[in-house]
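A.B. asks: I'd like to go over a predicted model; first the sequence, then the structure.
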Amino acid sequence: MSTAPTITPVGNTRLTALDTLRGLIMVLMALDHASFFIARVHPFEYWNMGPPHYADTGWFLTRWITHLCAPGFFFLMGTGLVYFRASRLDAGWTEARITRQLMGRGALLVVVSYLFEMAVWLMPDRFSSSGLSMNPMTGGHVPILVLTVLVTLGLTMALCAPLLRLSRRSWLAMAFIAIMAPNFLVPTLRGHDEAAGALMHAFVVPGFSGPVASMYPILPWFGICALGVGFAQLLRNDSQRAMRAMLPMGLAYLVGFVGIRYGGGFGNLMRPEGGGLQSFLTVIKYPPSLAFCLLTLGINLSLLSLIHRAGAWLDPLRRLLSVYGQAPLFFYLAHLWLFCAIRLAVFRESAPDRWVLYAVWTAGLVVLYPACAWFRRLKTARPPESFLRLF
């Protein structure tokens, strides 16, 4: 989730489309994790495994739509970092103080993951013989560095903090290199997984090696965050023009996705199997292939522009989603423990059908809404340097 604080842009006009999109992807993320805990359905689109299989199209779409979440989290964190720096400079902070604050927040994310996130993924397996393992990797000992999404978000924030003064071109160049790297390196490892090593698993491909267990290697996800930083710098120059440009840019990404999938080679990490639409849309997330990045970022950018263009008629939905979007880390931790508790209390040895899953997911969102609204009020009352604002 995007854990950089939402910041009021120049002119004291909040870019509400960013909060709305963040809220939407938080809601979709909750569906994916409810599927994991409640229905025991959570395929992995993994670089060295075969394609996932689904019972029907409904289960495929339930998983597929949630692919928007992780790229959206990292992209929006990049935008948040730029606005955080700008607001603190306006408040008289030095660059060194801003860097220390962001690096401290990144470190805190790592600590929060180790204390509160990792245990919840392992909890169901301790109480149920039918539990789904969150980690498809295995190893003979306990790793020291476990790259969950929260840990990688924290490390990415810390890496970005001292670089925020760089130009937009520099950030876009870093984004290009970091996103493209796995597409060059992964094919050289196929069939030689053991040759990857701890360093490669930490930065390029998921896997388990020595002290490292990785689901979100740092390099490609840093690239998506860097893209968000470059986008935010464009937003600060001319927010209206940048928002309008997001739609043609997003559509261009989607055209690029179609071209890469039809090409079937570079950028896929796994060729489409068969001729159906489901096979065409099944892309590798671990690590994010170029096809995955173009598809998910294309949709995210298009949605961002459409939300901005929608105007006042979208205000009720915007207000609803923004409550989740402005308390992202609080929502993330709370929904994990909520759905885990529901599984252990109600569905310990059973896996309900999809419609029950949707009902539980909706009920969970309803329960968490007032809690998120309360926490949003609590954190906004804190001073700017408060670490409570991280949540």
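C.D. replies: Ah, there it is. Numbers count the residues shown, from 1 in each chain.
A.B. asks: can we go C-alpha only for contacts and neighbour counts from here?
C.D. replies: Will do.
A.B. asks: List the contacts of T152.
C.D. replies: 110, 216-218, 221 (C-alpha atoms under 8 Å, 6 or more residues apart in numbering).
A.B. asks: let's bring in a second one:
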Amino acid sequence: MGDAVMSEDLLADTATGPIRTDAARRLDMIDLLRGLVIVLMVLDHTRDYMHLGALAFDPLDLDKTTPLLFFTRWITHLCAPTFTFLAGVSIFLQAARGKTGWPLSRFLLTRGLWLVVLEISLISFGFNFAVPFFFLQIIFAMGVSMIALAALVWLPSRVILLLGIVIVAGHGLLAGVSMDSLTATGQILWRLGMQPGGLGVVPGMSVYPVIPWFGIMCLGYGLGPIFAMEDLSRRRAITLLAAGLILLFLILRLPNLYGEPQAWAWQANPGLMLMDILKVSKYPPSLDYTLITLGLAMCLLLALTHLPKLFQAPLLAFGRTPFLTYLLHIYMVHVAAILVGLAQGIPPAHFTNFLGDPSRLAADAYGLTLPAVYGVWLAILVLLYPISNAYARYRMRHRNWWLSYL
């Protein structure tokens, strides 16, 4: 996710390691959460590329899924909104440390452009192993959002918070806009900004339209002052924020009041009913989706600091090197899928242009059981950890300008 998603630099002593200041503890809290969602993201992409049913049905389809498959997919809903929210928080913390005005705007412009370029090149290729194909996901949405935020960081944080609330709460009201009423250029812009889908004559698809995710980044920036508080006050404020987000989700979702286009219905048993209530829209992110995912993310933010150090270590390594870990895992998952395919007698060519034409793999009946997918996921994390940990240590002891781009 790049250093635009990184927050403060660790205060480090090359001989003794990190200095345990409140700023360092705040950074650990953020990096632990970011590391966890990277772990979940690797799980999601491993399932996407290797599960037997990945090309056959939506794992959230209550008529076809199982509870384990449903929650394997559902828990990964936390990834994109948490990354985007924490990016906004990190940008605010940079401003709080004195990087304001043009230096901050320039940082956001260059970092945003860098993320966009990487999304349409190395990242899209890593997912698809074919060009040209533009697979515009969360990195693209975050990059464009940073460019937009570069023009807004001159405003008070409460103004940006209000803008974020308006976008997150209100963008769903535009869901009824008909694509047929737009010109060809207008349709592409609408796909990029508001509604996922194909890009017309441009090969590829927009999966994460920018405007709703920009709203989530504005929320992170606007709520950034919470993360600048001293430790006890910060924890109290995050607790209240988590409770408020989850309570508002329940108020809106249980009576099917507002904020989610897919109404839930009474089911045959409580388990199915719970899954139906939690089945909220990610593409684009509905208000209810944003409330429950960020609410749970704030709960995890508080809980992860109580983990034993043994379990914190890999999360910190991943959380402190988000972009490198993200980029590496894409290629590792795709290559692992090819190896699994070879073991099942499927030619590697069927894994190229996978996103543009998944029919070949669908016809091959390719894939692993869900327990096997979990095994591959853990193996990929084991391979990633020493690389991420080594790079995290290197970053803590060096201040080269190029490190902020990788």
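C.D. replies: Sure thing, it's come through. Note that the structure is a prediction, hence the values are computed from the model and not measured.
A.B. asks: center of the first structure - which residue?
C.D. replies: A70 (1.9 Å; C-alpha atoms, centre = their mean).
A.B. asks: Tell me the counterpart of that residue in the second structure.
C.D. replies: In the second structure, the residue matched to A70 of the first structure (TM-score structural alignment) is A80.
A.B. asks: Next, the contact list for that match, please.
C.D. replies: A80 of the second structure touches I138, counting by C-alpha under 8 Å, 6+ apart.
A.B. asks: now the helices: where do they sit in the stretch 151-300 of the first structure?
C.D. replies: Secondary structure of the stretch 151-300 of the first structure by DSSP state H, counting those that start in this stretch: the helices cover 168-189, 197-203, 218-237, 239-263, 277-281, 290-310.
A.B. asks: How is S90 of the second structure assigned, secondary-structure-wise?
C.D. replies: helix (DSSP: H, G, I helix; E, B strand; the rest coil).
A.B. asks: Quick check: closest non-adjacent residue to the corresponding residue of the first structure for it.
C.D. replies: By TM-score structural alignment, S90 of the second structure lines up with G80 in the first structure. Distance criterion C-alpha to C-alpha, 6 or more residues apart in numbering; nearest residue to G80 of the first structure, sequence neighbours excluded, is A4 at 5.1 Å.
A.B. asks: Who are the contact partners of the one you found?
C.D. replies: 77-78, 80-81, 84, 390.
A.B. asks: Widest-spaced pair of these?
C.D. replies: Using C-alpha to C-alpha, the two most remote members of the contacts of A4 of the first structure are G78 and L390, lying 14.5 Å apart.
A.B. asks: Have a look at these two and say which one is more surrounded.
C.D. replies: More crowded of G78 of the first structure and L390, by other C-alpha atoms under 10 Å: G78, with 31 against 21.
A.B. asks: Double-check the more buried one against G223; I have them as touching.
C.D. replies: No: with contact defined as C-alpha atoms under 8 Å, G78 of the first structure does not count as touching G223 (9.8 Å).
A.B. asks: ranges for the strands of the second structure?
C.D. replies: 12-13, 17-18, 134-136, 197-199, 202-206 (DSSP state E).
A.B. asks: helices or strands up against the last one?
C.D. replies: Spelled out, it's strand 202-206 of the second structure. strand 134-136, strand 197-199 (3 or more C-alpha pairs under 8 Å, 6 or more residues apart in numbering; DSSP states H and E).
A.B. asks: Out of those strands, indicate the one that is most buried.
C.D. replies: strand 134-136 (a mean of 24; mean count of other C-alpha atoms under 10 Å).
A.B. asks: And the helices of the stretch 151-300 of the first structure: which comes nearest T16 of the first structure?
C.D. replies: When those are compared by C-alpha to C-alpha, helix 290-310 sits nearest T16 of the first structure, at 7.7 Å.
A.B. asks: Which strands or helices does the closest one pack on?
C.D. replies: Against helix 290-310 of the first structure (3+ C-alpha pairs under 8 Å, 6+ apart) you get helix 16-34, helix 69-90, helix 168-189, helix 239-263.
A.B. asks: ok, now with 10 Å
C.D. replies: helix 16-34, helix 69-90, helix 168-189, helix 218-237, helix 239-263, helix 277-281 (3 or more C-alpha pairs under 10 Å, 6 or more residues apart in numbering; DSSP states H and E).
A.B. asks: Using a markdown table, please lay out the ones you listed together with distance to F208 of the first structure.
C.D. replies: Formatted as a markdown table, these follow (distance: least, C-alpha to C-alpha, whole Å):
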| stretch | distance to F208 of the first structure |
| --- | --- |
| helix 16-34 | 23 |
| helix 69-90 | 21 |
| helix 168-189 | 14 |
| helix 218-237 | 14 |
| helix 239-263 | 29 |
| helix 277-281 | 27 |
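A.B. asks: Out of the ones you listed, which is closest to S386 of the first structure?
C.D. replies: helix 69-90 (12.9 Å).
A.B. asks: Can you list the buried residues in that closest one?
C.D. replies: 69-88 (16 or more other C-alpha atoms under 10 Å).
A.B. asks: if we can go back for a sec, for G58 of the first structure, state which of the contacts of T152 of the first structure is nearest.
C.D. replies: Y216 (26.4 Å).
A.B. asks: and that closest one, what pairs with it in the second structure?
C.D. replies: Y216 of the first structure maps onto Y208 in the second structure, by TM-score structural alignment.
A.B. asks: okay, now that match: neighbour count?
C.D. replies: 28.
A.B. asks: Now do the same contact list for it.
C.D. replies: Applying C-alpha atoms under 10 Å, 6 or more residues apart in numbering, we find Y208 of the second structure in contact with 80, 135-142, 191-197, 282-285.
A.B. asks: thought V201 of the second structure was touching F134?
C.D. replies: No: counting by C-alpha atoms under 10 Å, V201 of the second structure sits too far from F134 to count as a contact (11.6 Å).
A.B. asks: excluding its backbone neighbours, what's nearest the aligned partner of T110 of the second structure in the first structure?
C.D. replies: Mapped onto the first structure by TM-score structural alignment, T110 of the second structure lines up with G104. In space, G104 of the first structure comes closest to A158 once its chain neighbours are excluded; the distance is 7.6 Å by C-alpha to C-alpha, 6+ apart.
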